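1. here's my sequence, what's the structure:
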Amino acid sequence: MECAVPHGNRVRYPGRGYRPVAVLPRDVVEQTELCGADTDLEAALEFAAFDAEPGADGWLLDGSQSAVAAAAFADAFLVEARTGAGSRLFFLDRDTEGLTITEQQLVNGTDAALIELRAASVPEANMIAASEAAAWAARRATLATCALQLGIVERALEMTCEYARTRKQFDKPIGSFQAVRQRLADAYIDVEAVRLTLWQAAWRESHSLPAESELAVAKFWAAEAGHRVAHSAVHIHASTGIYLDYPMQRYFTAAKRAEFEAGTATAQLRRLGSWLDTVEY
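-> Below you'll find the predicted structure:
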């Protein structure tokens, strides 16, 4: 499932074919973790985990990011870093001096790594100079995360419905119980909300229309509905839902990771509030 999000892309090198590239995700955190009330909200909600300063031969990058998917085996990395002129994207080879990679294993069993940069030297030619490149990549990464979450919760709901039809209690399928039916119906509404808001944001982004609010709404539903559907699926499965040899637990951990990727539901509501504050009626 990790292949669906922009962590394990492949980039073509002249004369060397295609090589896997890991994309280091932009951090999105709660405002209170970063700053006081006077700090800009956008800076609090979205910030790069790395800093870049001009060096003798280009740029020097510092910072660290944990749980970067595909980083354990990627040949190169696409890193967003802060500069004096805003965020920029930098392309780093795996053997870049000052780059340290520590392999990690995530709770859903996938490979990842801790990426640390200590005065890593990056040539000027390896910086994507377009000022909107970092924001463009962040928007597309958010869409990809929402699409991944849609696939996760949709399949989790299908498996849960099938289980509710076949699992019997008191000689009746548990799906015939009103409480179970209501929870499955709520989960269906949540899945469709993720689908609708995802496609609305994706359509606007694909037509180069402003989509900041639509992206925030889509990620809100991917996080909030993803949380509810994942928990409902495990609860209806009861103890079977957490067996390591049963697939439902993998959908649960995948949904939880997608819930926090690119920002929590609370972070999206704050982003929407900030956007609404700028709208002139």
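
2. C-alpha only now, for contacts and for neighbours.
-> Fine.

3. Arg167 versus Met159, what's the distance?
-> When distance is defined by C-alpha to C-alpha, to the nearest Å, Met159 is 12 Å away from Arg167.

4. cool, and Val279?
-> Separation of Val279 from Arg167 (C-alpha to C-alpha) stands at 51 Å.

5. please say which of the two ends up with more neighbours.
-> Per other C-alpha atoms under 10 Å, whichever of Val279 and Arg167 has more neighbours is Arg167, with 14 against 7.

6. and the closest residue to that one other than its chain neighbours, how many neighbours?
-> Nearest residue to Arg167 in three dimensions, chain neighbours excluded: Pro173, at 5.5 Å (C-alpha to C-alpha, 6 or more residues apart in numbering). Other residues within reach of Pro173 by the criterion other C-alpha under 10 Å amount to 14.

7. contacts only, for Pro173.
-> Neighbouring residues of Pro173 by C-alpha atoms under 8 Å, 6 or more residues apart in numbering: 164-167.

8. who wins for neighbours among these?
-> Counting by other C-alpha under 10 Å, Ala164 has the largest number of neighbours within the contacts of Pro173, with 20 neighbours.

9. quick one: it and Ala137, what's the gap?
-> Ala164 is 40 Å from Ala137, where distance means C-alpha to C-alpha.

10. thinking again about what came up before, narrow the contacts of Pro173 to those in helices?
-> Using DSSP state H to define helices, the subset of those located there is 164-166.

11. can you put the residues you listed in a markdown table and add distance to Asp111?
-> Below are the ones in helices among the contacts of Pro173 laid out as a markdown table (distance: C-alpha to C-alpha, whole Å):
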| residue | distance to Asp111 |
| --- | --- |
| Ala164 | 33 |
| Arg165 | 35 |
| Thr166 | 35 |
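
12. this one as well, want them side by side:
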Amino acid sequence: MDFDLTEDHAEVRDLAAQILGDLARVERVVEVERNEGGFDARLWETLASSGLIGIALSEDVGGAGLGMGGLVALLEQQGRHVAPVPLWSVVAGAALPLAEFGSPAQVEQWVGPIIEGTAIVTGAFDAAPGQAARLTGLAVDGGLRVTGELPQVPAAPVAQAVVVPVTAEDGGLRVALVPLDRAGVTVVPVAATSNESAGAIVFEDVVLTEDDLLPADGATVTAWTRRRLRIALAAVALGVCEEDLRITAAYTSERVQFGRPVSTNQAVAVRATDAYLDTEAIRLTTHRAAWLLDNPEQGGEEPAEPASLVAKWWASVGGLRVVLAGQHLHGGIGADIDYPIHRYFLWGRQIAFSLGSGDAIAAELGDVLPTAPRIGAPA
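-> Sure thing, here's the model as predicted:
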């Protein structure tokens, strides 16, 4: 594949860089974290009016039709600016699955407003494959009675609805679109590592009708959505690592000790080089996974599953190494929460453990790679 951005994707990158560069400066991010609950409503409105929230959705539902490649280009820039808006969870976790699997009524009611920025619908797909969903539903006339708790959902305090899997009493999986003002639903704000808006959502005998349930097979919707969520998270990690590395390179080149820049010390140069290689690995694996989804003639969803896991593994493992290196190479100032580098460290950690840690992703990857050698098998 060609890893260069297409002309359209490059335009998305440039537009996103311009908007985020103007509206997500460090002082604005600090203000949002401290006074606005970790969600920048003004930036969200601007992203919507520029058409960027709908960049990955098809033109049939009002999007730009630029697929996962377009979303990756956007999210990379978000990561560079650690901009506090829930792009990955809203677009990949809600808008895309609703557009693909929702009923005509669900699409009409929710997808357009999401793209326009007038409604925030977030996704909650954190249960690992093979595990029961965090919510369970008992059959009632015409639907399900749902109980359970989602411990940390991105943007829950500012969202109007959540898209979430539910395990039915027969063991089957359904995916529901639940308005957060429904009787029995409670949202409790919680602190996220990244300081972004997040909340626990508690369901107490919440009655869902068939109108609230996506008409497609729940297991299919969940796998399809998690694939895109992981690629989206990897794209954010790419931007975080790129900017973390840029800031660190500038600092170590300007910081002088014993009469010479810190960057001229071999240990510093080698650590920074390793961080660069990890960042490039995240870039290549993320772009490849997005490309596979955007080019179904290459095999469709099947090869994209391991590719999305590989991208998320690099984001979790390599990404964590990069932000740790950034902290360490800044020395004592790296621990100063008033200095920008710490925020990239926090975002890197948040991403590393969202939708599966490195070890959890590696275990999933082993399950989907039939050609993987047995442990202890000869080479």
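
13. any idea what the TM-score is?
-> Aligned and superposed, the two chains score 0.87 in TM-score terms (TM-score structural alignment, normalised by the length of structure 1); 264 aligned residues with a C-alpha RMSD of 2.2 Å.

14. quick one: map the residue nearest to Arg167 of structure 1 onto structure 2.
-> Using TM-score structural alignment as the criterion, Pro173 of structure 1 maps onto Pro261 of structure 2.

15. quick check: that match vs Ala249 of structure 2, distance?
-> In this structure, Pro261 of structure 2 lies at 11 Å from Ala249 of structure 2, with C-alpha to C-alpha as the measure.

16. same question for Gln18 of structure 2.
-> Relative to Ala249 of structure 2, Gln18 of structure 2 is positioned 23 Å away (C-alpha to C-alpha).

17. next up, the contacts around the residue of structure 1 positioned farthest from its centre.
-> No residue in structure 1 has its C-alpha farther from the mean C-alpha position than Asp171, which lies at 42.5 Å (C-alpha atoms, centre = their mean). Shown in contact with Asp171 of structure 1 (C-alpha under 8 Å, 6+ apart): no residues.

18. quick one: it and Phe177 of structure 1, what's the gap?
-> Computed with C-alpha to C-alpha, the distance linking Asp171 of structure 1 and Phe177 of structure 1 is 12 Å.

19. same thing with Ala137 of structure 1?
-> When distances are taken as C-alpha to C-alpha, Ala137 of structure 1 and Phe177 of structure 1 turn out to be 46 Å apart.

20. which of the two has more neighbours?
-> For Ala137 of structure 1 and Phe177, the more surrounded residue by other C-alpha under 10 Å is Ala137, and the numbers stand at 17 against 12.

21. mean shift between stretch 270-288 of structure 2 and structure 1?
-> Its matched residues in structure 1 lie on average 0.5 Å from stretch 270-288 of structure 2 after superposition (mean C-alpha distance after the TM-score superposition for structure 1).

22. in structure 1, what range does that stretch match?
-> Stretch 270-288 of structure 2 corresponds to residues 182-200 in structure 1, going by TM-score structural alignment.

23. do stretch 347-360 of structure 2 as well
-> Aligned using TM-score structural alignment, stretch 347-360 of structure 2 spans residues 254-267 in structure 1.

24. pull out the buried positions in the matching stretch.
-> Buried residues in stretch 254-267 of structure 1, counting neighbours by 16 or more other C-alpha atoms under 10 Å, are found at 254-265, 267.

25. before we move on, what about stretch 134-150 of structure 1?
-> For stretch 134-150 of structure 1, the buried set under the neighbour-count rule, 16+ other C-alpha under 10 Å, comprises 134, 137-150.

26. mean offset of it relative to structure 2 (after superposition)
-> Stretch 134-150 of structure 1 versus its aligned partner: 1.0 Å mean (mean C-alpha distance after the TM-score superposition for structure 1).

27. in structure 2, point out the residues matching that stretch.
-> Mapped onto structure 2 with TM-score structural alignment as the criterion, stretch 134-150 of structure 1 occupies residues 222-238.

28. related to what we said a few turns ago, which of the buried residues of stretch 254-267 of structure 1 sits closest to Asp245 of structure 1?
-> For the buried residues of stretch 254-267 of structure 1, the closest approach to Asp245 of structure 1 (C-alpha to C-alpha) belongs to Ala254, at 15.5 Å.

29. so the closest one touches Gly151, yeah?
-> No: with contact taken as C-alpha atoms under 8 Å, Ala254 of structure 1 and Gly151 are classed as non-touching, separated by 10.4 Å.

30. element containing the most centrally placed residue in structure 2?
-> The C-alpha lying nearest the average C-alpha coordinate of structure 2 belongs to Leu233 (C-alpha atoms, centre = their mean; 3.2 Å). According to DSSP states H and E, Leu233 of structure 2 maps onto helix 218-254.

31. return the distance of that helix from the chain's centre.
-> 7 Å (C-alpha atoms, centre = their mean, to the nearest Å).

32. that one: what's the following helix or strand?
-> As assigned by DSSP H and E, the chain's next helix or strand after helix 218-254 of structure 2 is strand 256-257.

33. the helix or strand following that following strand vs structure 1, average offset?
-> As assigned by DSSP H and E, the chain's next helix or strand after strand 256-257 of structure 2 is strand 260-261. Relative to the matching residues in structure 1, strand 260-261 of structure 2 has an average distance of 0.8 Å after the fit, by mean C-alpha distance after the TM-score superposition for structure 1.

34. mind listing what's buried along whatever helix or strand comes next after strand 260-261 of structure 2?
-> Next helix or strand after strand 260-261 of structure 2 toward the C-terminus (DSSP H and E): helix 266-294. Burial within helix 266-294 of structure 2, assessed by neighbour count using 16+ other C-alpha under 10 Å, is assigned to 268-269, 271-272, 275-276, 278-283, 285-294.

35. repeat that for stretch 77-84 of structure 1.
-> In terms of neighbour count (16+ other C-alpha under 10 Å), stretch 77-84 of structure 1 has its buried residues at 77-83.

36. what's the local residue count around Pro370 of structure 2?
-> Residue neighbour count, defined by other C-alpha under 10 Å, stands at 8 for Pro370 of structure 2.

37. and it, helix, strand or coil?
-> Three-state secondary structure (criterion: DSSP: H, G, I helix; E, B strand; the rest coil) places Pro370 of structure 2 in coil.

38. and the counterpart of Glu80 of structure 1 in structure 2, how far from Pro370 of structure 2?
-> In structure 2, the position corresponding to Glu80 of structure 1 is occupied by Pro165, as judged by TM-score structural alignment. According to C-alpha to C-alpha, Pro165 of structure 2 stands 27 Å off from Pro370 of structure 2.

39. also Arg321 of structure 2?
-> Relative to Pro370 of structure 2, Arg321 of structure 2 is positioned 29 Å away (C-alpha to C-alpha).

40. now for Lys7 of structure 2, how many residues are close by?
-> No, residue 7 of structure 2 isn't Lys; it's Glu. Look at Glu7 of structure 2: counted by other C-alpha under 10 Å, it has 9 neighbours.
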